[in-house]
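# sequence first, predicted coordinates after that:
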Amino acid sequence: MRLVILVLCVIVLFSYAGAYDPLDPNGNVTIKWDIVSWTPDGYVADVTLYNFQMFRHIMNPGWTLGWTWAKKEVIWSMIGAQTTEQGDCSKFKGNIPHCCKKIPTVVDLLPGVPYNQQFTNCCKGGVVAAWGQDPSQAISSFQISVGQAGTSNKTVKLPKNFTLLAPGPGYTCGRAKVVPSTTFLTPDKRRKTQALMTWNVTCTYSQFLARKNPACCLSLSSFYNETITPCPSCACGCQNKRNCVKSDSKILSMVGVHTPKKDNEPLMQCTHHMCPIRVHWHVKQNYKDYWRVKIAITNFNYRMNYSLWTLAIQHPNLNNVTQVFSFDYKPILPYASINDTGMFFGMKYFNDLLMEAGPTGNVQSEVLLQKDKDTFTFKQGWAFPRKVYFNGDECMLPPPDSYPFLPNSSPQTPSAFPALILSLIFFLVL
């Protein structure tokens, strides 16, 4: 009996740890329903998804939202989104509902739909930016007219069993909870109006629930050591090893090879790590008061473009970032007393799209950091990241004993010039 209890405790703790991210402790997707008017048999509601995650965005093919109606509700109409199935509406005569399913599934509309089908913050194909990257684009909304639902706060029943795919599994949604009604400003900003009723649903992400293996890995190098520390073998699992494609394969010239499949099955380039994404951190140069790092992100999936990609890194010297040369950068402050985490992302219309595997399937930048003279050192792997996240998923790091070490004959802050040529050669062939 004790063993069973212990196992259950471990499972609960492990599940909680998977859903809690110490670098983004408050990250979640909040779904808010605002009833804005009553109808003869129900209500009209504005439904909004807020992506409050600092560095995990909802990427293509976008979010899918589902729930279970509490009674016999139907959806008369929708603006800015649609259900994937209508269901059996045979009992209705004349005016046919948009959806009669007990468990509807809703998706965002694609860009370019007619104006009369659009709603504020809709029609982006379900793609939603991370809050830390762009709060104005971290919102997705639609309007829904619900029938057979009750026509007052006392008769309306909250939907149950919310599910969120964004775009795949990983999110767990809590119960809907009634909250104070949302207030709105009129367009002229001279008057406030109020929702008739509001409820929220909070969904949290767990990388453990999303996939069994990591989705990215980290490799390392430095100017002071010829050793290149690669990603661990099978860092992301080797289940795709049999079907991987060599970079010179004739398959890559076939029409449609880069088109994503409905099940998002990857077409991976053959590597020893078998990760879709590799992040490389190279300690490039050392100056008297500064040091320079080069960061390269490489895509090994021939079927995936990463739009709005993000790279979050934890390192103690990120509190002294002086200049980032070809990425945008924002510090992340998960706790008020700690400033060791930052988020890198692409510049709009320049490198915010990480292309599929191939010659253009990489983005890179350099970072100049001012030394903290009390803690700075090249010894014992201090110059390398503590944690790395790509698109919100934690990357597998090499074991610390494999990091490029500082030669015993070298001073603590060696000159960069003798090894600069080696560094340049390495990145020309990366």
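All right, it came through fine. Everything numeric here is computed off the predicted structure, so don't read it as measured data.

# C-alpha from now on. contacts and neighbour counts both.
Fine.

# centre-most residue in this structure?
The residue lying closest to the centre of the chain (Cα atoms, centre = their mean) is Arg56, at 2.5 Å.

# which residues does it contact?
Applying Cα atoms under 8 Å, 6 or more residues apart in numbering to Arg56 gives the contacts 129-130, 310, 391-393.

# what about those, which are in strands?
In strands, judged by DSSP state E, the following of these are found: 310, 393.

# relative to Asn213, which of the contacts of Arg56 is nearest.
The closest of the contacts of Arg56 to Asn213 turns out to be Asp393 (Cα to Cα; 10.3 Å).

# second one coming, line it up with the first:
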Amino acid sequence: MELKNPSHQRQEENSMGSERSVIRKHPCFLFRKLGFIMSVFLCGMMFHPAVGYDPLDPTGNITFKWDVISWTPDGYVAVVTMNNFQMYRHIMNPGWTLGWTWAKKEVIWSMVGAQTTEQGDCSKFKGNIPHCCKKTPTVVDLLPGVPYNQQIANCCKGGVVSSWGQDPAGSVSSFQVSVGLAGTSNKTVKLPKNFTLLGPGPGYTCGPAKIVPSTTFLTPDKRRKTQALMTWNVTCTYSQFLASKNPPCCVSFSSFYNTTITPCPKCACGCRNKNCIKSDSKLLTAAGINTPRKDNAPLLQCTHHMCPIRVHWHVKLNYKDYWRAKVAITNFNYRLNYTQWTLVIQHPNLNNVTQLFSFDYKPLVSYGSINDTGMFYGMKYYNDLLMEAGPLGNVQSEVLFQKEQDTFTLKQGWAFPRKVYFNGDECAMPPPDSYPHLPNSAHVSVPVMLKTFATSVLLLMVMVLA
């Protein structure tokens, strides 16, 4: 065995170290290292609980604003206002539920327009008992029809809040809370933390409370402005991934030029729920079959897709300058009525919607000036309530589009939507290669064929008369 001179060994180590430093400075190494760091960063963002970005509604969120309007001997009175800034995602029955954790030993002396679900242990209080003594209170909205002295503006809707894009006036909910054993100044008040929002199911993640400039109010006569003593905001965002690992809806297609119907994908919404019921089952006549459960567990009609909601898009007619599509929404859940439902569709021809039948429509410009996304919703008191599964469990409409001659085609599934959302959740789409396709002889449009036929008949009549 040959022994190395220590000085030579040090020279080799220095040489290897310089080679490693050169490798680390090489662009390829730096790029790989940067790529690894970016991958870790993106993975962290992907699984971060606050991720709720929606490309069709990038600024959509629910914001709770706490305005301290007066100080009390041991705390403050605040008006809490919930603003739903989401364009097409609303909160339906059984309504919103808001929770938080007090920073100190605060209690709720009283509430107007809302109530806590539990009082908690208030045994240490004598005489005047607080409304809630829990460290982590849970607040719900009051039902309509409560006495007037228990109401404030925008309260008492049963927790139902419209989306901002559908009904801005109905997208607000408020309540008043009197907090005790808290600070009595801007410097001594500690903000609540660990906010949670259920609306009505999971999926919302709330950030920390942040102090913002105090809100200004206009007096009823609009001649004077007042200002909140202190204001903080809490912002909550929605993630479909956190709400459910399976989509809650699916899409099927059909067309006038092909007898083939493209169904929803099999088990599009998961097939683990085996407690489905057939449409002709005698159990449907049992009392209470349509009563919702507290955990919102569905009772689905047995289908191959096992989705509560199916959206069907049918390419109905093709005119010279226009084309027509029919949209039908079917509810397969026997336990749930969908109030104030919304349907968002992404299609390149939505910038030329000419006429709509039995639905309301509003374009949604999601990014830049591209107008390829629109929101459909039911007309108030007419079909804004999608009934539970059964004969009445569907709503439908037809849409008339004006053609853009340089882009319109019936080939390669162009006439079908790119994305479909129901109540703010993206629906499962069938694979593109399964869309109804044009027959091989369908390269000539119907108007052209009719024109050719009429010309032939005219020439034949001229020949006969001659």
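Yes, it's here. Nothing here was measured: the structure is a model prediction, and the numbers come from that model.

# would you reformat the contacts of Arg56 of the first structure as JSON lines and include distance to Ala215 of the first structure?
Shown next, in JSON lines, are these (distance: Cα to Cα, whole Å):
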{"residue": "Ala129", "distance to Ala215 of the first structure": "19"}
{"residue": "Ala130", "distance to Ala215 of the first structure": "18"}
{"residue": "Thr310", "distance to Ala215 of the first structure": "13"}
{"residue": "Asn391", "distance to Ala215 of the first structure": "9"}
{"residue": "Gly392", "distance to Ala215 of the first structure": "10"}
{"residue": "Asp393", "distance to Ala215 of the first structure": "7"}
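
# and the contacts of Arg56 of the first structure, which are buried?
129-130, 310, 391-393 (16 or more other Cα atoms under 10 Å).

# which position in the second structure aligns with Val367 of the first structure?
Per TM-score structural alignment, the equivalent position to Val367 of the first structure in the second structure is Val399.

# looking at it, that match is touching Leu356, isn't it?
Yes - here Val399 of the second structure lies in contact with Leu356, judged by Cα atoms under 8 Å, at a distance of 4.8 Å.

# of these two, who's got more company?
Val399 (20 against 15; other Cα atoms under 10 Å).

# residues contacting the more buried one?
324-327, 353-357.

# ok so the match of Val367 of the first structure is a strand residue?
Yes - Val399 of the second structure: assigned to a strand according to DSSP: H, G, I helix; E, B strand; the rest coil.

# how near is it to His437 of the second structure?
Distance from Val399 of the second structure to His437 of the second structure, counting by Cα to Cα, to the nearest Å: 21 Å.

# give the closest residue to Ala19 of the first structure in space, chain neighbours not counted.
Ser206 (4.1 Å; Cα to Cα, 6 or more residues apart in numbering).

# what residue of the second structure takes the place of the one you found?
Looks like Ser206 of the first structure aligns to Ser239 there (TM-score structural alignment).

# next one: Lys379 of the first structure
For Lys379 of the first structure, the residue aligned by TM-score structural alignment is Lys411.

# tell me, how many residues neighbour its match?
13.

# all strands for the stretch 51-200 of the second structure, in order.
62-72, 75-84, 97-101, 107-112, 114-116, 138-141, 172-180, 193-198 (DSSP state E, counting those that start in this stretch).

# spatially nearest residue to the aligned residue in the second structure for Lys261 of the first structure (excluding sequence neighbours)?
Matched to the second structure by TM-score structural alignment, Lys261 of the first structure sits across from Arg293. In space, and not counting its chain neighbours, Arg293 of the second structure is closest to Arg335: 7.9 Å by Cα to Cα, 6+ apart.

# ok, the counterpart of the one you found in the first structure to Asp263 of the first structure distance?
Structural alignment (TM-score structural alignment) places Arg335 of the second structure against Arg303 in the first structure. Going from Arg303 of the first structure to Asp263 of the first structure by Cα to Cα gives 12 Å.

# who has more neighbours, these two?
Arg303 (20 against 7).

# re the thing from before, ok, the match of Lys379 of the first structure touching Pro436?
No - assessed by Cα under 8 Å, Lys411 of the second structure is found out of contact with Pro436, at 9.4 Å.

# which helix is the longest one in the first structure?
The longest helix of the first structure (DSSP state H) is helix 2-19.
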